[in-house]
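Undergrad: based on what follows, work out the 3D shape:
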Amino acid sequence: MERPYLKAYPQSVRWEIDLPEVPVYQALFDKAARYPERTALIFMGKRISYRDLVGMADRFAAALQRRYAIQKGDRVGIILPNSPQNVIATVACQRIGAIPVQFNPLYVAREIAYQVRDSGCRVMITLDLFWQKVREAGGAEAYIWTGVQDFLNFPLNFLYRLKAKPPRIPASDAAHFMDLLQESADGLQVPAVDPKEDLAVLLYTGGTTGVSKGVMLTHYNITSNITQIREWLNLDESRHHTVLCALPMFHSYGFTAAVNMGLAHGCTLILVPRFDPGDLLKTIAKYRPTLFPGVPTMYIGLLNHPDMAKYDLSSIELCVTGAAAMPVELLQKFEQVTGATIMEGYGLTESSPVTHANPRVGTRKPGSVGLPYPCTDVRIVDLETGADLPPGGEGEVLIRGPQVMKGYWNKPEETAETLKDGWLHTGDIGRMDEDGYLYIVDRKKDMIIAGGFNIYPREIDEVLYQHPAVLEACAVGVPDAYRGETVKAFVVLKPGAQATEQEILDFCRERLAAYKRPRSVEFLPELPKSTVGKVLRRVLVEREKQKSKSAVS
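TA: Below you'll find the predicted structure:
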């Protein structure tokens, strides 16, 4: 196939690279042997070396085998924030061939119950603060609990207990994580792994358009994506980097591009259990991270924090943004304020997740998600015919590469619809320019059709973000008796800023074709978001549909 992106490839990056066929944990254990005393994790002041991290992982793995007879292929649920316990439990499961199933900690009992049943988790590992809803969800054979305080230094651990007041969990209901860590690793049996077939993790899609699906990612998927990221970023292993891990581990972006990539490269990880702009500014100033993978709302939150100018953020050399579109205006402003380079990228849970990024050295095209990663192919196909489109043509984005998932857990029909002849059908609408740079226009399901015209909400969002009073914006299609759908804009104003609906409409009138302009504007205190900060456009769409139904009735 033709690969127009190869002519634009940075000289420092190879498109064809060797991809190791090894378990995900292998690189971590190699780094522990090479840098045993190096700090692997920093968690609220607590430091854990590479030597101690792999030691705890093996002890916990042995305890899972000894106490619960966990075997290769068994699923173990993990519902924890970014924490040492999450990293330890994940690595321990992989060491014994079990499949860690990451849960969103914000799930309610009903959502937890569905994921436990769907994945078939035998054991659940949970935070004490989540105990009530996890126990209510049920479905597992056994439970293990831990608390944030378990990995805090004195007096912070004592103060945390006083403030959080975690519940007391009877030993008859669940074992304490720390007790398992005290057991010996003697007798640990590490089974052979087939990297291309055996699963390294089960990650669930957000489920904003229906029932969540478990994405099966193999060891080869994850190690391939880690290798691709390192090649693309041109990271020199002789240089010690510190990674700010504010992205949650239950999300593929945080799981691969932050935690696993960092450990495989021998980095120090700063584990952030909860995103708060003020706390994050303090963390950056104190621990001096060099790499910061994030999502647009994180950068927006930092930019608009009133105390941002008080903190030194100069240690950050490179930011990677993904999971949602990064408005060009915000990207440029963050770079101006911090001096860091932001690389906008693209990916999906189904691709481990990263498939594209703008070059670190070379031509960056703001508004584009960049070029395909090494060993990754991309096509743009017509939505109706499936035929390949020429440069500039807008159609569905198809991806092929070693990072593409094995399939959806226990969902062969959905797998067949998404994976066809080795190509991942992303459901995203995009276009490639003549140099092979990819531009994501929108999600196929988010497209607005008004009066026969196709309208892509992201284009409207970009215009709204240019208004000086707008902090956040999201355009959606709402029911319209005449046009079928029409455009409505939801806007969050900057603190202290003022704007009227008419001012926003007039602003758009100057910048958008008539059929694309919003017909109404609603001001909100905040936009609905997922736990990784992605604006949930569909939530607003469904709300408007319900309002329309109520008005008719």
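
Undergrad: can we go C-alpha only for contacts and neighbour counts from here?
TA: OK.

Undergrad: got a list of what residue 225 touches?
TA: Neighbouring residues of residue 225 by C-alpha atoms under 8 Å, 6 or more residues apart in numbering: 256, 352-354, 402-403.

Undergrad: now for these, which pair is the farthest apart?
TA: For the contacts of residue 225, with distances taken as C-alpha to C-alpha, the pair at the greatest spread is 256 and 402 (14.1 Å).

Undergrad: report how many residues lie close to the closest residue to residue 464 other than its chain neighbours.
TA: Nearest non-adjacent residue to residue 464, counting by C-alpha to C-alpha, 6 or more residues apart in numbering: residue 473, 6.3 Å away. Close neighbours of residue 473, defined as other C-alpha atoms under 10 Å, add up to 22.

Undergrad: now do the SS call for residue 473.
TA: When classified by DSSP: H, G, I helix; E, B strand; the rest coil, residue 473 comes out as strand.

Undergrad: kindly report the same for residue 122.
TA: Taking three-state DSSP, the label given to residue 122 is strand.

Undergrad: repeat for residue 274
TA: coil.

Undergrad: can you check residue 320 too?
TA: At residue 320 the chain is in strand, as set by three-state DSSP.

Undergrad: elements contacting the helix of greatest length in the chain?
TA: In the chain, taking DSSP state H as the definition, the longest helix is helix 50-68. In this structure, helix 50-68 makes packing contacts with helix 25-34, strand 39-43, helix 84-95, helix 177-181, judged by 3 or more C-alpha pairs under 8 Å, 6 or more residues apart in numbering; DSSP states H and E.

Undergrad: can you list contacts of that helix?
TA: 28-29, 31-33, 35-40, 70-71, 88-89, 91-93, 95-96, 142, 180-189.

Undergrad: could you also give me the structure for this next sequence, so I can compare it with the first?
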Amino acid sequence: MTTGLSREIGAACAVGTVGDLFEACAEVNAERVAIEYRDRCISYRELLDRVRRLSAVLTARGLKRGDRLGLLSRNRPEYLEVELAAAHLGVITACLNWRLAGRELAHCIELIAPALLIVEADLVSSLPPVPGSPSVLEIGPHYESELAQQVGSFPPSVARSEDGLVILYTSGTTGLPKGAVISHRAMIMRALTFSSELGIAPHDAFVAWAPLFHMASNDHALATLMRGGTVLVIDGFQLEPLLTAVSRHSIGWLLLIPGMIEAFVEGLKAHQEPVKKVRVCGAMADLVPPHLIAEVTALLGAPYLNSFGSTETGLPPATRALISPGVVPTRLSKQQNGFCEIKLVDPADEEVAPGEPGELAVRGSTLFSGYWQAHEANAEAFRGGWYHMGDVFRRNADGSLDFVDRAKYLIKSGGENIYPAEIERVLLRDKRVTEVAVVRAADPRWGEVPVAFVACGGDEPPTEAELVDLCARELAGYKRPRIFHFIGLAEFPRSTSGKVQRQELERRLKP
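TA: Got it, this is the predicted structure:
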């Protein structure tokens, strides 16, 4: 075989890119509905045209392969067309969280040094000042005008499969968000893994109601648009649109998270129209009361997804187990996904014996490409050629996996990741606070919420209202402690090395 022919075969066998696969899908499914938003239906033909026009706008503004584009918007159709246009050009879309406090948002923007910010009109005022003052394109009349002006030929696709597609932000152990780079390769393999593992059909719909700056909606909206299904875009949890969606569409995976299931169950009971078809529902079963899992699955006629994945890994490593409709689960053991390898390791990165707890390490094609501009964090996370998740599991005799604990005291609240260190640093800015530890408390609505134990000094210690106000200025709403417990400095339980024993504080919260 000649070298030239080898190169040609290699090019033909490449994974491809999200932009190219969307374009191929759009040409085959031109008249099908790609996106449904409120009363508007956008066909694949129309969406492809808008994506091509936007790619010309981005090119005219000087964006090129490898550049970053910051996107600050609520859920709306433009969100997806921005990602697809950037994908065509090899530009990375950094999905900014509009719920963040000003300093957090400024950090996320500074981190990626964007060549352009595309911002929903009424969020422009929330943009913090950042070095370089990147130009801003508002989603609205001006955005539509720029698209309309693009005529004739459009820029060619230049992206490659290992190019970054999106940056999704995830909190680090220091609290400030890190930018996880998801490549075209990883996104395509996540789509393939999800559909094959859970039996999602090509034309199944997906309801993107959770924020598109999160993995759940982002991954599966793009996967749907590469396969010919309809993405039903809803801006946040809105009961009536969600009930309408399940009564009128065949849905592959219906995302349900702690904090909204109870209201959704009551809505289903009162809704007049029957559920059309849902193949799989739910996520994060560990954080949902078992009786609610049984109730919602019985109403939907669909099994509940007993998931364990992350922004960095996608669906794997252990999101294969399903809880049958109407069943109250008594154990929540996970099942390892196909298309990935995992091992459980001790602190020295040696594999532990079966039945022993160990940190889960994974490798496979759905993995992200590392954190943006975070060399030390990447070296630690990918040591030995495996991605170390920082979560401890135990493998059972039947091969299933039991979750043991969250390393570094991660709090999961209604689908959001919260790291105590970030909250603690904010509270310690008040000089009257001498010690603070933030721990997790069980919550019937959100699964878990942060609770702060605080020791104060001085003649006039801060009031709870003052600390609440401090957190309100510095932190996103979901990160703010729900309760403050004021205790003496000597009351903090400590290890022999002087570290606060958080598990002891958590025990105090239990009835």
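
Undergrad: TM between them?
TA: Scored against TM-score structural alignment, normalised by the length of the second structure, the superposed chains reach a TM-score of 0.75; 430 aligned residues with a C-alpha RMSD of 3.6 Å.

Undergrad: the longest helix of the first structure vs strand 39-43, what angle?
TA: 70 degrees (axes from the mean of the first three to the mean of the last three C-alpha atoms, to 10 degrees).

Undergrad: skip ahead from helix 50-68 of the first structure and say which helix or strand is next.
TA: Downstream of helix 50-68 of the first structure, the next assigned helix or strand under DSSP states H and E is strand 75-79.

Undergrad: what span of the second structure is that next one aligned with?
TA: Strand 75-79 of the first structure corresponds to residues 68-72 in the second structure, going by TM-score structural alignment.

Undergrad: name the residues of that stretch that come out as buried.
TA: Across stretch 68-72 of the second structure, burial judged by 16 or more other C-alpha atoms under 10 Å covers 68-72.

Undergrad: what does stretch 102-112 of the first structure give?
TA: 102-105, 107, 109, 111-112.

Undergrad: what lies in contact with that stretch?
TA: 77-81, 115, 130, 133-134, 136-137, 201-204, 249-250, 531.

Undergrad: again, but for stretch 444-457 of the first structure
TA: 396, 427-429, 441-442, 474-477, 482-487, 515-516, 537-538.

Undergrad: in PyMOL, how would I select the buried members of these?
TA: To isolate the buried members of those in PyMOL, using 16+ other C-alpha under 10 Å:
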select buried, resi 396+427+428+429+441+442+474+475+476+477+485+486+487+515+516+537+538
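
Undergrad: I'd like the distance between residue 428 of the first structure and residue 159 of the first structure.
TA: 47 Å (C-alpha to C-alpha, to the nearest Å).

Undergrad: test my guess that residue 42 of the first structure contacts residue 283.
TA: No: with contact defined as C-alpha atoms under 8 Å, residue 42 of the first structure does not reach residue 283; the gap is 10.5 Å.

Undergrad: tell me which element residue 378 of the second structure falls in.
TA: Assigned by DSSP H and E, residue 378 of the second structure falls in helix 375-381.

Undergrad: what does residue 159 of the second structure align to in the first structure?
TA: That one, residue 159 of the second structure, aligns with residue 193 by TM-score structural alignment.

Undergrad: quick one, what contacts its match?
TA: 22-23, 97.

Undergrad: which of those also appear as contacts in the second structure?
TA: Mapping the contacts of residue 193 of the first structure onto the second structure (both residues aligned by TM-score structural alignment, their matches' C-alpha atoms under 8 Å) leaves 23, 97 still in contact.

Undergrad: for the stretch 251-400 of the second structure, what spans make up the strands?
TA: 277-281, 304-306, 309-310, 314-317, 321-323, 340-345, 357-364, 387-395 (DSSP state E, counting those that start in this stretch).

Undergrad: format these as JSON lines; extra columns: distance to residue 292 of the second structure.
TA: What follows is those, written out as JSON lines (distance: least, C-alpha to C-alpha, whole Å):
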{"stretch": "strand 277-281", "distance to residue 292 of the second structure": "12"}
{"stretch": "strand 304-306", "distance to residue 292 of the second structure": "11"}
{"stretch": "strand 309-310", "distance to residue 292 of the second structure": "22"}
{"stretch": "strand 314-317", "distance to residue 292 of the second structure": "23"}
{"stretch": "strand 321-323", "distance to residue 292 of the second structure": "12"}
{"stretch": "strand 340-345", "distance to residue 292 of the second structure": "31"}
{"stretch": "strand 357-364", "distance to residue 292 of the second structure": "29"}
{"stretch": "strand 387-395", "distance to residue 292 of the second structure": "25"}
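
Undergrad: how about the strands in the stretch 401-511 of the second structure?
TA: According to DSSP E, counting those that start in this stretch, the strands that the stretch 401-511 of the second structure contains are 401-406, 411-413, 416-418, 433-443, 447-456, 483-486.

Undergrad: any chance of the ones you listed in TSV, with distance to residue 116 of the second structure too?
TA: Shown next, in TSV, are the strands of the stretch 401-511 of the second structure (distance: least, C-alpha to C-alpha, whole Å):
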stretch	distance to residue 116 of the second structure
strand 401-406	37
strand 411-413	32
strand 416-418	27
strand 433-443	37
strand 447-456	35
strand 483-486	40
